[in-house]
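Novice: I'd like to go over a predicted model; first the sequence, then the structure.
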Amino acid sequence: MSVTTTTHLNFRGAAREALDFYQRVFGGRTVAVTYKDAGNVQNENEADWVMWGEVVADNGFHIMAYDVPSQLPWNQGQNPFFVSVRGDAADEISALWHKLAEGSTVVRPLEPAQWAPLYGMLTDRFGVTWVLDVTAPYNG
């Protein structure tokens, strides 16, 4: 069992550009799933925005990013990032979730999602937003 943390950057329409830039700087590979790819288009103008993306390099660099859809609040100065905790065991992620949830505001309950066996988001009592999920292979 293993757990990793990754900085998860939030953008409004610039995630792909940022991921491409970081890939050029640090190397590695980029994966970007659009809202259209995931069948989750809420606004046609945002269909090609990144719903989930990352750059992973052999040197250890790893960053995640997405485009916050227009129906959700976003302010570059207030919520520019999440801390992402990913693991391969549902029981371990669930246990971490329950500990982090104490005194937190749940943004999205920890439950199965289209892209992961478990996914949830909460903002802890210190104002840090955490995304926890159980990893699943991408079959895009």
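Specialist: Perfect, thanks for sending it. Residues are numbered from 1 along each chain as shown.
Novice: make it CA atoms for all contacts and neighbour counts henceforth
Specialist: OK.
Novice: can you map out the strands along this structure?
Specialist: Counting by DSSP state E, the chain has strands at residues 3-11, 29-34, 50-56, 62-67, 81-87, 105-113, 116-123, 129-134.
Novice: mind putting those strands in TSV, distance to Phe21 and mean neighbour count included?
Specialist: Shown next, in TSV, are the strands of the chain (distance: least, Cα to Cα, whole Å; neighbours: other Cα atoms under 10 Å):
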stretch	distance to Phe21	mean neighbour count
strand 3-11	13	17
strand 29-34	10	18
strand 50-56	10	23
strand 62-67	12	23
strand 81-87	17	20
strand 105-113	29	14
strand 116-123	26	20
strand 129-134	23	23
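Novice: The structure to be compared is supplied as follows:
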Amino acid sequence: MAVTTTTHLNFRGSAREALAFYQSVFGGRTVAVTYKDAGNVQDENEADWVMWGEVVADNGFHVMAYDVPSAMPYDLGANSFFVSVRGEDTEEISALWQRLADGANVLRPLEPAAWAPLYGMLTDRFGVTWVLDVTAPYNG
């Protein structure tokens, strides 16, 4: 039996825009099902919000997202999670960083660290904090 995990991001009205942005960064395909598409409209102002969405790329990237309806509580919180993207190629991670950094608040620039050839942290324009790094062998 195999098990996988997928980051599921919650937004309030900006899931479609976030999914499109992540697809532009990581590639792949985007699927977005609205509340209207699913026949589950609770508030007409939210009919075109994303009830279920994802970006899936051939490089292994997979993220899901939806818009939390206004009838439900929503609090992004502070430091409630980070999304970690790890790779083995510095050029690939650097290219992803450059695209993801568009409109972001860089918390730690992408640069060599004591534990990795490259490591950086940023909060993107949607309030999601990302950690990107290049893997290195553990030397215990």
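Specialist: Received, thanks. Note that the structure is a prediction, hence the values are computed from the model and not measured.
Novice: now what about the TM-score between them?
Specialist: A TM-score of 0.55 describes the superposed chains when it is computed by TM-score structural alignment, normalised by the length of structure 1; 81 aligned residues with a Cα RMSD of 1.7 Å.
Novice: Export the strands of structure 1 as a markdown table, with columns for distance to Asn43 of structure 1.
Specialist: Compiled in a markdown table, the strands of structure 1 are given as follows (distance: least, Cα to Cα, whole Å):
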| stretch | distance to Asn43 of structure 1 |
| --- | --- |
| strand 3-11 | 16 |
| strand 29-34 | 12 |
| strand 50-56 | 13 |
| strand 62-67 | 12 |
| strand 81-87 | 22 |
| strand 105-113 | 20 |
| strand 116-123 | 22 |
| strand 129-134 | 23 |
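Novice: Let me know which of those strands is the nearest to Asp20 of structure 1.
Specialist: The closest of those to Asp20 of structure 1 is strand 29-34. By Cα to Cα, the value is 7.2 Å.
Novice: Next, the angle from that closest one to strand 62-67.
Specialist: Strand 29-34 of structure 1 runs at 20 degrees relative to strand 62-67, counting by axes from the mean of the first three to the mean of the last three Cα atoms, to 10 degrees.
Novice: and strand 29-34 of structure 1, what other elements does it pack with?
Specialist: Here strand 29-34 of structure 1 is seen to pack against helix 15-26, strand 50-56 when contacts are counted using 3 or more Cα pairs under 8 Å, 6 or more residues apart in numbering; DSSP states H and E.
Novice: what's the mean deviation for that strand versus structure 2?
Specialist: Its matched residues in structure 2 lie on average 0.2 Å from strand 29-34 of structure 1 after superposition (mean Cα distance after the TM-score superposition for structure 1).
Novice: Which residues outside that strand are in contact with it?
Specialist: Strand 29-34 of structure 1 has contacts (Cα atoms under 8 Å, 6 or more residues apart in numbering) with 16, 19-20, 23, 47-57, 140.
Novice: out of the residues you listed, who's nearest Leu132 of structure 1?
Specialist: Distance from Leu132 of structure 1 was checked for each of the contacts of strand 29-34 of structure 1 by Cα to Cα. The minimum falls on Trp52, at 13.7 Å.
Novice: residues touching the closest one, list them.
Specialist: Neighbouring residues of Trp52 of structure 1 by Cα under 8 Å, 6+ apart: Ala32, Val33, Thr34, Met64, Ala65, Tyr66.
Novice: Likewise for Leu96 of structure 2?
Specialist: Remark: with contacts taken as Cα under 8 Å, 6+ apart, Leu96 of structure 2 is in contact with Val25, Phe26.
Novice: Could you do Trp49 of structure 1 as well?
Specialist: With contact set as Cα under 8 Å, 6+ apart, Trp49 of structure 1 has these partners: Gly13, Ala14, Ala15, Arg16, Thr34, Tyr35, Tyr66, Asp67.
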